[in-house]
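Asks: pasting the sequence and the predicted model now:
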Amino acid sequence: MADKNWRDLNKRFLSALVLGPAALLCVWLGANPYTALIAVGIAILTWEWVHLCGLKTRQLPGAGVPVAVLLAGALAVVEWPLTAWTVLIAGFLLTWAWAERLRGRDRPEWPALRLALGVLYIGIAGLCLIELRHDNEAGRANVLFLLLVVWSSDVGAYLAGRAFGGPLLWPQVSPAKTWAGALGGLLVAMAIGTSAALVLAPGHAGRAAAVAAILAVATQAGDLLESWIKRHFKVKDTSSLIPGHGGLLDRLDGLLAAAPVAALLAALLGYGAPLWR
């Protein structure tokens, strides 16, 4: 049983060893690499979502999801945030309406609302990640802090859950996530977040730990949401893109939930302020 618990560890480690440094490097290098990273991520995430719905991204209405999210992201990159959010909401409504029109006429089984919800699920997080990085004074530090907290929460939850087991966190949604894993993820995220804050922009360790805890809770909520989504679609993974992790949606589920929380905190703190100040 112990070997079974850790049989995917090597694949997870190797995947993280490649993807993690690449993402951090793009964040560190600045606007162009970061924009390319977000664009590639959005393209893959929307492709996975559309395929979960049983449709194709090169045909309508499935094409509405990547088009809406990428267009909104492009507008956010050129610093037209209000227009970007307007396009995102309009894209959601138009994709829903178009899918409903075709569903009623030709394909009664098409999941119109579920398809359109992908615009919001992926698009909101994408816009928040772009807006976070646009703060020239604190953007780099805030995005790095967010990524490190999300990743450490995932790693801590995985290791503690596999090592200690115990009662399930929400058995109706996920058959594998435990309370031990949730606590382990929280504690590791707080430790890594506090350490990262002291390096990135020294300030109040207690506040850094508190912000890391908030983001870790959001991360785990996003993980549970993704488990519910996969249960709803009756799939084990959103794709087989990443060895040991499944699809990019499987890997970024926590980030999709934590990014809006981080962006909200940044907006409340104001321009130039690290999230833990």
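Replies: Now that the structure is in, tell me what you want to look at. Not measured: the values here are computed from a predicted model. Numbering: from 1, shown residues only.

Asks: okay, CA-based contacts and neighbour counts for the rest of this
Replies: Will do.

Asks: residues touching residue 222, list them.
Replies: Residues in contact with residue 222 (C-alpha atoms under 8 Å, 6 or more residues apart in numbering) are 253, 254, 255, 256, 257, 258.

Asks: next up, a second structure to put side by side with the first:
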Amino acid sequence: MKRVITAVILITAVLALIFFGKLWMLTLFAAIIAELAAYEYLQLAAIGAETNGAKLRIPFWWMAIATALAFIVTLPNFPVEDQLPVLSALTLVLFLWNGFRAPLNQVLPDTAQGLFGLIYIAYPLTLIPLLWSKENGPTLVLFLMLCVWVGDTAALYVGRAFGKRKLAPRLSPGKTWAGSLASIAGSVLIAFALAEAASALNAHGSVVLHISEPLWQTLVLAAILNIAAQLGDLLESAIKRGAGVKDSGTMLPGHGGILDRIDALLVAAPVLWFALLLKDYFGLGRF
């Protein structure tokens, strides 16, 4: 029951932000989620370092400030050219901190893990408000969320009922090929339903949902996003198994940690962003 209640609250909050929120609200919400997930990442990285006889030296203050700045420089009043210099400056600050405080054999690993945490967690979540700001942005973000949510749900129930052959037992023993294929099918079906709903609403003069691209592109994109989401889930499992833990944390009753809930999104969101860039480059139209 805790799992269901938590899921309902989170989904309701996300849908309300997508359709009734403003850009600053969506940005703030994504930033808070990123800060919490970054904290969990530091905990996992520290446990992983201890298992190898080392001590992680990524200060939380650096991760918190770096994550916040990653969102600040994506706001409309900041030019996109600011993002790389800010990232470089943050890396240099962490490098200096570790260089003068950590054992020499830990300077590079600690700095690299800090930078990876920023790119792995903060950057993908900064794309959510950026996607929302695009043409048909609310529908685009809803499309992304539905592909991840429905795919994950289909994989869970079909995998439990029919799954026999393991997908990646070294990373996640519970995942099966049956669940994986059901996940792709679930994402494609919900994308089809969303496209049909948008078409029906548009026919009646409503612009609540709008998709301008051909249906085949929407379905292909849904399948690609689902595969990316499954990879994101497996990669986070690799981090957890390396640290010897089952969940990334306990912040979400019945679900584990924040990172456990957004792991698929952390890969799916950048893939969607890059797919849209490729669509523009090859003249395939907007979403």
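Replies: Perfect, thanks for sending it. Quick caveat: nothing in here was measured; it's all calculated off a predicted structure.

Asks: and of the contacts of residue 222 of structure 1, the nearest to residue 75 of structure 1?
Replies: Distance ranking of these against residue 75 of structure 1, using C-alpha to C-alpha, places residue 256 first at 19.4 Å.

Asks: so what does that closest one match up with in structure 2?
Replies: Residue correspondence to structure 2 (TM-score structural alignment): residue 256 of structure 1 is matched to residue 266.

Asks: so that match sits right up against residue 117, yeah?
Replies: No - with contact defined as C-alpha atoms under 8 Å, residue 266 of structure 2 does not reach residue 117; the gap is 11.3 Å.

Asks: who has more neighbours, those two?
Replies: Neighbour count, other C-alpha atoms under 10 Å: between residue 266 of structure 2 and residue 117, residue 266 has more, with 25 against 20.

Asks: which SSE is the more buried one in?
Replies: Assigned by DSSP states H and E, residue 266 of structure 2 belongs to helix 258-281.

Asks: just checking, what packs against that helix?
Replies: The helices and strands touching helix 258-281 of structure 2, judged by 3 or more C-alpha pairs under 8 Å, 6 or more residues apart in numbering; DSSP states H and E, are helix 23-51, helix 123-132, helix 137-162, helix 215-243.

Asks: among those helices, which comes closest to residue 86 of structure 2?
Replies: The minimum distance between residue 86 of structure 2 and these falls on helix 123-132, with 12.5 Å, by C-alpha to C-alpha.

Asks: mean per-residue distance, that closest one to structure 1?
Replies: By mean C-alpha distance after the TM-score superposition for structure 1, the fitted helix 123-132 of structure 2 averages 1.9 Å away from its aligned residues in structure 1.

Asks: tell me what that helix is packed against?
Replies: Applying 3+ C-alpha pairs under 8 Å, 6+ apart, one finds that helix 123-132 of structure 2 makes contact with helix 23-51, helix 60-72, helix 137-162, helix 258-281.

Asks: burial of residue 155 of structure 2, as a residue count?
Replies: 25.

Asks: if you could redo that for residue 153 of structure 1, that was the one I meant.
Replies: One way to gauge burial is a neighbour count; for residue 153 of structure 1, by other C-alpha under 10 Å, it gives 32.

Asks: what distance do you get for it to residue 25 of structure 1?
Replies: Using C-alpha to C-alpha, to the nearest Å, one gets 20 Å for the distance from residue 153 of structure 1 to residue 25 of structure 1.

Asks: please apply the same query to residue 50 of structure 1.
Replies: If you go by C-alpha to C-alpha, the gap between residue 50 of structure 1 and residue 25 of structure 1 works out to 29 Å.

Asks: those two: who's more crowded?
Replies: Comparing residue 50 of structure 1 with residue 25 by other C-alpha under 10 Å, the one with more neighbours is residue 50, at 23 against 13.

Asks: surely that one touches residue 62?
Replies: Yes - taking C-alpha under 8 Å as the contact criterion, residue 50 of structure 1 and residue 62 are neighbours in contact, 5.8 Å apart.

Asks: mean per-residue distance, stretch 215-235 of structure 2 to structure 1?
Replies: Here the mean offset of stretch 215-235 of structure 2 against structure 1 after fitting is 0.6 Å, by mean C-alpha distance after the TM-score superposition for structure 1.

Asks: list the buried residues in that stretch.
Replies: If you call a residue buried by 16 or more other C-alpha atoms under 10 Å, then stretch 215-235 of structure 2 has these buried ones: 218-219, 221-235.

Asks: could you do stretch 261-269 of structure 1 as well?
Replies: Along stretch 261-269 of structure 1, these residues count as buried under the neighbour rule (16+ other C-alpha under 10 Å): 261, 262, 263, 265, 266.

Asks: before we move on, the earlier item: of the helices and strands packed on helix 123-132 of structure 2, which is nearest residue 127 of structure 2?
Replies: Of these, nearest to residue 127 of structure 2 by C-alpha to C-alpha is helix 258-281, at 6.7 Å.

Asks: just the angle between the closest one and helix 23-51, please?
Replies: With axes from the mean of the first three to the mean of the last three C-alpha atoms, to 10 degrees applied, the angle from helix 258-281 of structure 2 to helix 23-51 works out at 120 degrees.

Asks: can you name the residues in contact with helix 258-281 of structure 2?
Replies: Residues outside helix 258-281 of structure 2 that contact it (C-alpha under 8 Å, 6+ apart) are 33, 36-37, 40-41, 120-121, 124-125, 127-128, 131, 144-145, 148, 221, 225-226, 228-233, 236, 247-249, 251-252, 255, 285-287.

Asks: got it, and stretch 111-125 of structure 2?
Replies: Outside stretch 111-125 of structure 2, the residues within contact range by C-alpha under 8 Å, 6+ apart are 30-31, 34-35, 37-38, 41, 45, 58, 63, 66-67, 70-71, 91, 94-95, 98, 265-267, 269-270.

Asks: if we use 7 Å, what do you get?
Replies: By C-alpha atoms under 7 Å, 6 or more residues apart in numbering, the list of residues contacting stretch 111-125 of structure 2 from outside reads 30, 34, 38, 41, 58, 67, 70, 91, 94-95, 98, 266, 269-270.

Asks: kindly report the same for stretch 186-195 of structure 1.
Replies: The contact list for stretch 186-195 of structure 1 (C-alpha under 7 Å, 6+ apart) reads 145, 148, 149, 152, 153, 156, 205, 208, 209, 212, 213, 216.

Asks: doesn't residue 171 of structure 1 fall inside a strand?
Replies: No - secondary structure of residue 171 of structure 1, determined by DSSP: H, G, I helix; E, B strand; the rest coil: coil, with no strand assignment.

Asks: map it onto structure 2.
Replies: Taking TM-score structural alignment as the alignment basis, one finds that residue 171 of structure 1 is matched in structure 2 by residue 169.

Asks: against residue 237 of structure 2, how distant is its match?
Replies: Where residue 237 of structure 2 is concerned, residue 169 of structure 2 sits at a distance of 11 Å (C-alpha to C-alpha).
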